[in-house]
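Chemist: Provided below for reference: sequence and predicted model.
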Amino acid sequence: MNDSSSPIDVAPLFEPIAIRGLALANRIVMAPMTRNFSPGGVPGEDVAAYYRRRAEGGTGLLITEGVGIDHPAALGDAGLGESNLPHLHGEAALAGWRRVVDAVHAAGGRIVPQLWHQGVMREPGTGPHPEAGSLRPSGLWGPAGRMTSIDPAYAERVQAPTRPMSEGEIQDVIDAYARSARHAREAGFDGIAIHGAHGYLIDTFLWDETNHRTDAWGGDRRARARFAAEVVRAIRREAGESLPIFFRFSQWKQQDFKARLAATPQELEEVLGPIADAGVDVFDGSARYFDRAEFEGSPLNLSGWARKLTGKLAMAIGGIGLDRGFYDSKRDGRAGGSDNVALLMRRFERGEFDLVAVGRALLNEPRWTEKLRHGHALPAFDEQRMKELY
């Protein structure tokens, strides 16, 4: 939005919404973004200040960067050079997250952690527990030679098949999600977000390229959704009835940008239905561009279809305030600002989704939400400024 154009009515984005026991002042959400600023897995005062600045800027809800669950194979190098990733277990880390939550609450914001298990993307021998193996539903990392921005040297190191996860290992991970949900509730978080996308562990149970199991954890789409559903049920038991659960899913994977969980709305309902029934409140359909139709014959984007098919709330994401998706700009080194608020509002006002997740634009400008609300010019994307304000 710029000062020379006709004003765009963004007031609908600033209507409050209640999700179970969580009351949000507006519909703008800070999307989860990996940061690597937590040495030893422990978020410090700088992390608390980072989230506080976005809450002070008027953003209704903050979803943290991916936070490792209480499992030894949850975190490591996943081909992106990760280090200093935060986790949600242990006295020091939980104390750090309490400081983060307190800082956000003091600024009038709300915050939920995104629980994360890297699964097949974690390179064995890395992370806080290098002795932990690679957890893969069927021992498969993913198909080789697909469209991806992953470092070829990393891919070569991890693509060899391993053994499938055992029943005991599957239950251990489900239990670890439950423990981390309990830790989140005890730390004062306002809900729970689950990373079920982008080729990480939960997503590899959903994806037919990586789940070839013939037991109760594999089969058709509904059967492949069982692991995700059991994770959601375990989290709901620990979170109680008042904390909402957000679930991120995607068609594309880091292993294959053109991958699809579903080619039709009916197939998508088969994937999401069991997960919705398990207790999800909001589906976060991670797409590279929010303004793209997901299936032929309808303008609905991925989140819009999740809402239509499940009856749950939905959150849109993908390039809001930018002209390039994250992996596209990573690949060609370019990312510019984009005045796409008018496109966003057209979709929002026809009821396609309920929440709007903003990523790098909020890194670039912590007060992006406030500027949007008051009709101020939104700054052009500046990668150096983003790094300085990170």
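Modeler: Cool, the structure landed.

Chemist: use CA for all of it now, contacts and neighbours both
Modeler: OK.

Chemist: tell me the contacts of the closest residue to Ser138 other than its chain neighbours?
Modeler: Counting by CA to CA, 6 or more residues apart in numbering, Ser138 lies nearest to Pro164, which is 4.1 Å off, once chain neighbours are set aside. Counting by CA atoms under 8 Å, 6 or more residues apart in numbering, Pro164 touches 135-140.

Chemist: make it 10 Å
Modeler: The neighbourhood of Pro164, defined by CA atoms under 10 Å, 6 or more residues apart in numbering, consists of 134-140, 211-213.

Chemist: What of Glu209?
Modeler: 138, 140-143, 259-261.

Chemist: Using neighbour counts, trim these to the buried set.
Modeler: 138, 140-142, 259-261 (16 or more other CA atoms under 10 Å).

Chemist: Go through the contacts of Glu209 and name the one nearest Leu85.
Modeler: Minimum distance to Leu85 across those is 21.7 Å, recorded for Trp141 (CA to CA).

Chemist: just the helices in the stretch 51-200 of the chain please.
Modeler: Counting by DSSP state H, counting those that start in this stretch, the stretch 51-200 of the chain has helices at residues 91-106, 152-158, 167-187.

Chemist: and those helices as JSON lines, adding distance to Leu362?
Modeler: Listed next are the helices of the stretch 51-200 of the chain as JSON lines, based on distance: least, CA to CA, whole Å:
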{"stretch": "helix 91-106", "distance to Leu362": "15"}
{"stretch": "helix 152-158", "distance to Leu362": "30"}
{"stretch": "helix 167-187", "distance to Leu362": "24"}
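
Chemist: one more structure, for comparison:
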Amino acid sequence: MTTPASLFTPIQFAGLNAAHRVVMAPMTRARSSQPGDVPNALNAQYYAQRASAALIVTEASQISPQGKGYSFTPGIYSDAQVEGWRGVTQAVHAEGGRIFLQLWHVGRMSHPDFHQGELPVAPSAVPFEGQIWKVDPVTGLGAMVDCPTPRELSRSEIAQIVDDFRQAARRAIDAGFDGVEVHGANGYLIDQFLRTTSNTRTDEYGGSRSNRLRFLREVIDAISDEIGAERTAIRLAPFLTARGMDCPDILPTILEAAQYLQEKGIGYLHLVEADWDDAPVFTESFRQALRERFARPIIVAGNYDRARAEWVIAKGYADLVAFGRAFVGNPDLPLRLERDLPLASLDPATLFGGNAQGYSDYPAAAATAQA
């Protein structure tokens, strides 16, 4: 009889080997160098401090200028950005870490100020309630601002975005990343294509489940062909309802996606669980239905502690667990979880933008004990 896996059982996944299953979740921190949205030495220090993770998934990085939706987020479309990210991957690998770049096109979750006054793009020109973080160029202060109704993408523009994803994946590998995770969650462009609430198209990209999944399949096919399926992953958010994404058909759509992703042989599937107080419950019946269709590695994220992480792995619903906020204030989070050490809290005022304060100045547990 085999012993059930635990959070600290070694694992092989996505072409990698890890001694445990504690993943660092992607988190927007908005500290790229300006102009140009270029990763820098401070970013390299921050990620290298957290290299003990089974896998680091970086903050989302726009695949093109059109894909940008927040101030100071890094990109992966220019030579300077590739060079900046190379400094990050070298720092993480020097500490023995593993790191995937999250590829991002925000779609309608954006603002004309990022696009020379032009409207953000989306599958359909549907009004919705959503806000993005934008820095005022005069005051230098950041604030949440409303997103306008987007304009609908043409078919030729969709094809260009698919190719932008492909090129971004190639640049990520050139920058030294171990693979890429496509951001298909949280109401961004791929998610917008999946849902009937945001996709009202009548061509081959809208209507039926198969049509609404077409863009996702084209992106994953293009990236897999470019860098290999095992180095390709995707993040999805089945139970998201915010940002105008409360689609009555999303769960069966994602189950259909999971079947395709299993057949494709991707490195892993990363599931975002809604983690606010009145969020929809991520049901066990859905976990079971998903696992029936996707037998490859699953990462889950959503306000987990060690006990819940052990439960979800022991049940076989997931293979790894990603931690977000806990990794902000605890660069050595795997050690703290394994030894049941106290977790430091984060400073919410320093999450977006700024300098080393609230970013790379959180001490490791050993340093805390000596203080």
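Modeler: In hand now; what should we look at? The structure presented is a predicted model; accordingly, all values stated were derived computationally and were not measured.

Chemist: rewinding a little: out of the buried ones among the contacts of Glu209 of the first structure, which one sits closest to Leu94 of the first structure?
Modeler: Distances from Leu94 of the first structure to these, taken by CA to CA, are shortest for Trp141, at 31.6 Å.

Chemist: gap between that closest one and Thr204 of the first structure?
Modeler: 8 Å (CA to CA, to the nearest Å).

Chemist: Need the overlap of contacts for these two.
Modeler: 119-121, 210-211.

Chemist: Pull the most distant pair out of these.
Modeler: Going by CA to CA, the pair spanning these furthest: Met121 and Asn211, at 14.5 Å.

Chemist: Those two - which one has more neighbours?
Modeler: Using other CA atoms under 10 Å as the criterion, Met121 of the first structure and Asn211 rank with Met121 on top: 30 against 24.

Chemist: per the alignment, the more buried one corresponds to what in the second structure?
Modeler: Counting by TM-score structural alignment, Met121 of the first structure lines up with Met109 in the second structure.

Chemist: Okay, that match and Val126 of the second structure: tell me how far apart.
Modeler: 12 Å.

Chemist: cool, Ile266 of the second structure as well?
Modeler: Per CA to CA, Ile266 of the second structure is found 32 Å from Val126 of the second structure.

Chemist: Of the helices of the stretch 51-200 of the first structure, which is nearest Phe246 of the first structure?
Modeler: Phe246 of the first structure sits nearest to helix 167-187 of all these, at 12.3 Å, using CA to CA.

Chemist: what range in the second structure matches the closest one?
Modeler: Counting by TM-score structural alignment, helix 167-187 of the first structure pairs with residues 155-175 of the second structure.

Chemist: try stretch 59-67 of the first structure
Modeler: Counting by TM-score structural alignment, stretch 59-67 of the first structure corresponds to 53-61 in the second structure.

Chemist: Same question for stretch 344-354 of the first structure.
Modeler: The aligned range for stretch 344-354 of the first structure in the second structure is 309-319, by TM-score structural alignment.

Chemist: In the match of stretch 59-67 of the first structure, which residues are buried?
Modeler: Neighbour counts over stretch 53-61 of the second structure (16+ other CA under 10 Å) mark 53-61 as buried.

Chemist: out of those residues, who's nearest Asn17 of the second structure?
Modeler: Ala54 (8.1 Å).

Chemist: And the closest one, how far from Tyr359 of the second structure?
Modeler: Counting by CA to CA - Ala54 of the second structure and Tyr359 of the second structure are separated by 20 Å.

Chemist: Measure how buried the corresponding residue of the second structure for Pro86 of the first structure is and give me the count.
Modeler: Aligned counterpart of Pro86 of the first structure in the second structure: Pro74 (TM-score structural alignment). Neighbours of Pro74 of the second structure under the rule other CA under 10 Å: 28.

Chemist: where along the first structure do the strands fall?
Modeler: For the first structure, the strands defined by DSSP state E occupy 17-19, 22-24, 28-30, 61-68, 111-116, 192-195, 245-250, 282-286, 313-316, 355-358.
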